[in-house]
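**Q** Structure here, sequence nowhere to be found:
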């Protein structure tokens, strides 16, 4: 890509810029933040690592919205962060207002871009972005499933002592406590997980995955996770920027898939040069489908607050 913009130069936004620059995924990365000097300082700090890390990406930062002009992809990380004890839904009202303002800036300065929403609650905000812009669903997506899947795979590796290179995991549904880790679609180099772990351990991995973000927040107290979310964003951006056409769990707008419409949630998608190119429908068992519907029901409850 020629230019990627990141709105929000906090911990997630700054870490995302670092990951993207190191992968040389764009000629330019522009950071935008409401606090004067924050984005410019983050951009300069990262730029000064270029000779050491060997990347040619140029970074700029500003509190003026025109810094994102001409971006092909806009990544939205800005928003009120969770505090210990808060759910992602607890920050909904304020983050919707922040998102709406950002969308106005994107329409003005980067009207041909694609959007990658990261701010929480990501499922609701991804839906909101589609409603506010009227853009086709291939242009609007959210990041959650890649992060949740990575957490699940990490927990499997820790429990089995096996290499993460051989572990595949999959998480669907909303990015919250009702997310749906799919053990049936998770494996170690094609071998079912139950060959390595007993049912009690597998159930504990599912629960730990569901509360992965809250666990880190409770430990750190002063901030939520940012390294793993940034790495997950970079994985999605690489698939789009390099047209890899990877199948990655993505918050996407559903239009009949999985029996759902007018809602955004995490499902497997093909990501490539065309953005969110296609949703992949899995053959879910009755209990898996019920879990997914329960997760989506929670998202719809939050959507009702926006009506």
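**A** Yes, it's here. Everything numeric in this text was worked out from a predicted model, so none of it was measured.
**Q** Please make it C-alpha for all contacts and neighbour counts, starting now.
**A** Will do.
**Q** roughly how far apart are the closest residue in space to residue 250 that isn't next to it in sequence and residue 259?
**A** The shortest distance from residue 250 to any non-neighbouring residue, by Cα to Cα, 6 or more residues apart in numbering, is to residue 266 (5.0 Å). Computed with Cα to Cα, to the nearest Å, the distance linking residue 266 and residue 259 is 14 Å.
**Q** take the one below as the second:
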């Protein structure tokens, strides 16, 4: 029986929490850790191994190097330098570290013979994902990013708290750039089978301040960052959810940083949109029926992403 193997590049705050989520949920059978600081990967490896006897699943965790990624089913890039965000609340600024880091490991991943699914977490997510996809030259959809997945979950959480409806009964997405320009297409928000617009006239619970909720959603990461200097649990849960969908071929619709090739009238760009996630990674973009205003906003997001990709290409 085939085992499920995952590689994690970068075992800092995010990478370590992804490791913990994967082990706790029993999503992988084997996990290999790679970090530019060998002592960091070694200590995280030992710490998580000490916890496994009390976990419901047996998982093998080891410190490795890039050749060990050859037979991985999924590789996660969580490399980063979160302290850069202390200077500015703009994820694009993280390019100063994450672009050179990605360009440094891409040839090593490719040389290993890796031919699985590559999930990028590092910010700016859409830009780094594009760089990795270009460098690895894997089939379309085999490289994608977590993108607006976490932001969408935060929006749903706010909607649940405001309306009293269980979050599992709410459909809502943050789309566009995984950054300050992302937005929610309100025309697509639904509670069960009812669109938000249908409910506004009937129930005052649904007459909330939409602009304030979007701002709260965008600012949520900074609230966490201001308190402890990083974000950990939610992004780790997002990555774990995506990987579980891959391993079980769920065909689950999850917002991710997906390659657009004509979807939403956009080409050759990665952006946050809902997509079908299964054994072949990001298998299909779910194209929403946006209003003209929403579509214009989305195009502006993609234009901004393209400009930043040009900057990254020159770094």
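**A** Thanks, I have the structure now. Quick caveat: nothing in here was measured; it's all calculated off a predicted structure.
**Q** Pretty sure the residue nearest to residue 250 of the first structure sits against residue 248.
**A** No - between residue 266 of the first structure and residue 248 there is no contact under Cα atoms under 8 Å: 9.6 Å.
**Q** hey, where'd the helices end up in the second structure?
**A** 13-25, 38-51, 95-111, 125-136, 149-163, 196-200, 210-228, 233-247, 292-313 (DSSP state H).
**Q** Among the ones you listed, which comes closest to residue 284 of the second structure?
**A** helix 233-247 (13.0 Å; Cα to Cα).
**Q** okay, and the closest one goes to which residues in the first structure?
**A** Counting by TM-score structural alignment, helix 233-247 of the second structure pairs with residues 227-241 of the first structure.
**Q** same question, stretch 284-300 of the second structure
**A** So stretch 284-300 of the second structure sits over residues 278-294 in the first structure, by TM-score structural alignment.
**Q** For the matching stretch, which outside residues touch it?
**A** Here stretch 278-294 of the first structure makes contact (Cα atoms under 8 Å, 6 or more residues apart in numbering) with 138, 172-173, 178-180, 182, 252, 257-258, 267-271.
**Q** of these, buried ones?
**A** By neighbour count, with 16 or more other Cα atoms under 10 Å, those hold 138, 172-173, 178-180, 182, 252, 258, 267-271 as buried.
**Q** now, which of those residues sits nearest residue 59 of the first structure?
**A** So of these, ranked by how close each gets to residue 59 of the first structure (Cα to Cα), first place is residue 271, at 24.8 Å.
**Q** What separation is there between the closest one and residue 106 of the first structure?
**A** Residue 271 of the first structure is 21 Å from residue 106 of the first structure, by Cα to Cα.
**Q** follow-up on the earlier one: the residue nearest to residue 250 of the first structure matches what in the second structure?
**A** Checking TM-score structural alignment: residue 266 of the first structure goes with residue 272.
**Q** who's in contact with its match?
**A** Per Cα under 8 Å, 6+ apart, neighbours of residue 272 of the second structure: 126, 147-149, 174-178, 255-258.
**Q** Reformat the residues you listed into a markdown table and put distance to residue 206 of the second structure next to each item.
**A** Shown next, in a markdown table, are the contacts of residue 272 of the second structure (distance: Cα to Cα, whole Å):
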| residue | distance to residue 206 of the second structure |
| --- | --- |
| 126 | 32 |
| 147 | 27 |
| 148 | 23 |
| 149 | 23 |
| 174 | 18 |
| 175 | 21 |
| 176 | 24 |
| 177 | 26 |
| 178 | 26 |
| 255 | 23 |
| 256 | 27 |
| 257 | 29 |
| 258 | 30 |
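**Q** From these, pick the one nearest residue 104 of the second structure.
**A** residue 126 (18.0 Å).
**Q** so who does the counterpart of that closest one in the first structure touch?
**A** Taking TM-score structural alignment, residue 126 of the second structure has residue 123 as its aligned residue in the first structure. Going by Cα under 8 Å, 6+ apart, residue 123 of the first structure touches 142, 174, 175, 251, 264, 265, 266, 299.
**Q** Can you tell me how far residue 123 of the first structure is from residue 242 of the first structure?
**A** Residue 123 of the first structure is 25 Å from residue 242 of the first structure, by Cα to Cα.
**Q** Same question for residue 99 of the first structure.
**A** For residue 99 of the first structure, the distance to residue 242 of the first structure - Cα to Cα - is 27 Å.
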